[in-house]
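Novice: Okay, here's the prediction I keep looking at, along with the sequence it came from:
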Amino acid sequence: MTADLNGRSVIVTGAGSGIGRAAALAFSGLGDRVVVADLNADGADAVVKEIEQAGGTALAVTGDLSEQAVVDRVTATAVEQFGGVDVLVNNAGIMDSMSAVADVSDHEWERVLRVNLTAPFMLTRAVLPHMLAAGRGAIVNTASEASLRGSAAGAAYTASKHGVVGLTKSLAVMYRRQGIRTNAVCPGGTATAIAVDADRTAHGPAVLAPHFVNLGRMAQPEEQAAVILFLASEAAGNINGAILPVDDGWSAV
């Protein structure tokens, strides 16, 4: 992977912490130039500093990726500063409150879908012209265990991550002849800072709780990042449209 990734222009969203941070550091460690995109300015700046202290190149772009202006700024930074977009990692996401459908507010539904599904769509749409012009590109989306089943999260998060799978497969079919590959990782339990604000006595969390017995070993963010790097590499050159669980076998139970 070292040879074919070296020097590419890479965008990683949600790169201020967790899986995104681990991916940004890993890409940089291979010599790639990374746009660190995150809502949290302090987190994004800290990751850029880590990369620069290790001798790498990175730039932070902060803002809400569900806003078109932020999407445009992320894309423009990669194109103007690094010469294009070779790899896009749509990783940013938020959790829901594990609510069942009858208990989901309009605000929760719209916010979770906006961040988890609409934002990746918008950023992908923005970078595609640059990948098409280059005749190549790799897109890796962070889906979820909740994209494979109905028992790993609430209604809003589950719907959003199922949508990410559909988006991934559509992109894989639509653009494979143009040299663009799109795949998704489906993390199981991973040690990140993503917050779950759930009322355990509510219907949704009460129903879901027994399904977490078979969760398996908690992964480290670096383990998820390693799979993202692989899917973005030429070693995965014939992998397109794959939805890959990285969950210690949780999805096989």
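Specialist: Yep, that arrived.

Novice: Please make it C-alpha for all contacts and neighbour counts, starting now.
Specialist: Will do.

Novice: Could you say which helix or strand holds residue 12?
Specialist: Secondary structure assignment for residue 12, by DSSP states H and E: strand 9-13.

Novice: Actually, residue 34.
Specialist: Assessed by DSSP H and E, residue 34 sits inside strand 33-38.

Novice: ok and that strand relative to strand 9-13, angle-wise?
Specialist: If you take axes from the mean of the first three to the mean of the last three CA atoms, to 10 degrees, strand 33-38 sits at 20 degrees to strand 9-13.

Novice: Next up, a structure to set beside the first:
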Amino acid sequence: MADSVCEQGGQAKWLVVDLAKARAIFAFVEEITAEGEHLFGRAGYNAGINRRGPFIDLSEEDWHITFTVNLDAIFHMCRAVLPHMIAQGEGAIVNTASQWGLHPAPGHIAYNTSKTAVAATTHHKLYVLTPCVPANRIPRARKQPGA
């Protein structure tokens, strides 16, 4: 995706960060901002883990890693980028939720619940963030069979 943005004259970088570790998220943001570039005009977050199976078979580890990546990482990423956005007087945060967070699918309890929390967290941010940093969520559409 970064290559495509650059080919069209935009600026983008492909970077890897371990979203299961808060320290890695904060270090990632500090690394980017240390370069002195105006990179946080928009921060998009699109990552997710979907451990499938019946509720009774879901392990505690599956539950925790799903929430760590799908929800906790949003908390840490927003906490890391917001000071930079507020200081520069602009920015936008877009979190990708899921329609399954609003209309749960069977066999996806951890994913459904974590994405419900993403939608609620982002909705709450709409009310509490400064006017220069709007937040919104994009429920991802599920592909229909044959589409």
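Specialist: Right, received. Where do you want to start? Please read all numbers here as calculations on a predicted model, not as lab measurements.

Novice: which part of structure 2 lines up with the strand holding residue 12 of structure 1?
Specialist: Using TM-score structural alignment, strand 9-13 of structure 1 corresponds to no residues of structure 2.

Novice: ok so, going back, what's downstream of the strand holding residue 34 of structure 1, the next helix or strand?
Specialist: Counting by DSSP H and E, the next helix or strand C-terminal to strand 33-38 of structure 1 is helix 41-53.

Novice: and the following helix or strand past that next one, how far from structure 2 on average?
Specialist: Using DSSP H and E, the next helix or strand after helix 41-53 of structure 1 towards the C-terminus is strand 57-62. After superposition onto structure 2, strand 57-62 of structure 1 sits on average 2.5 Å from its aligned residues (mean CA distance after the TM-score superposition for structure 1).

Novice: How far off centre is the following helix or strand past strand 57-62 of structure 1?
Specialist: Toward the C-terminus, strand 57-62 of structure 1 is succeeded by helix 68-82 as the next helix or strand (DSSP H and E). Put simply, helix 68-82 of structure 1 sits 17 Å off its chain's centre (CA atoms, centre = their mean, to the nearest Å).

Novice: Who are the packing partners of helix 68-82 of structure 1?
Specialist: Under the contact definition 3 or more CA pairs under 8 Å, 6 or more residues apart in numbering; DSSP states H and E, helix 68-82 of structure 1 sits against strand 9-13, strand 33-38, strand 57-62, helix 119-134.

Novice: Throw the ones you listed into TSV and include distance to residue 113 of structure 1, thanks.
Specialist: Below are the helices and strands packed on helix 68-82 of structure 1 laid out as TSV (distance: least, CA to CA, whole Å):
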stretch	distance to residue 113 of structure 1
strand 9-13	16
strand 33-38	17
strand 57-62	20
helix 119-134	9
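
Novice: circling back: the inter-axis angle of the strand holding residue 12 of structure 1 versus helix 41-53?
Specialist: When the same axes, to 10 degrees is applied, the directions of strand 9-13 of structure 1 and helix 41-53 differ by 150 degrees.

Novice: Find me the equivalent region of the longest strand seen in structure 1 in structure 2.
Specialist: Identified as the longest strand of structure 1 according to DSSP state E is strand 180-187. The alignment of strand 180-187 of structure 1 onto structure 2 (TM-score structural alignment) covers residues 133-140.

Novice: give me every residue that touches the alignment partner in structure 1 of residue 12 of structure 2.
Specialist: By TM-score structural alignment, residue 12 of structure 2 lines up with residue 58 in structure 1. Residue 58 of structure 1 makes contact with 28, 33, 34, 35, 36, 48, 51, 52 under the criterion CA atoms under 8 Å, 6 or more residues apart in numbering.

Novice: So residue 93 of structure 2: helix, strand or coil?
Specialist: The three-state label given to residue 93 of structure 2 by DSSP: H, G, I helix; E, B strand; the rest coil is strand.

Novice: Same check on residue 126 of structure 2?
Specialist: Judged by three-state DSSP, the three-state class of residue 126 of structure 2 is helix.

Novice: For the residue nearest the centre of structure 2, list the residues it contacts.
Specialist: Residue closest to the average C-alpha location in structure 2 (CA atoms, centre = their mean): residue 45, at 3.0 Å. Applying CA under 8 Å, 6+ apart to residue 45 of structure 2 gives the contacts 74, 93, 94, 95, 96.
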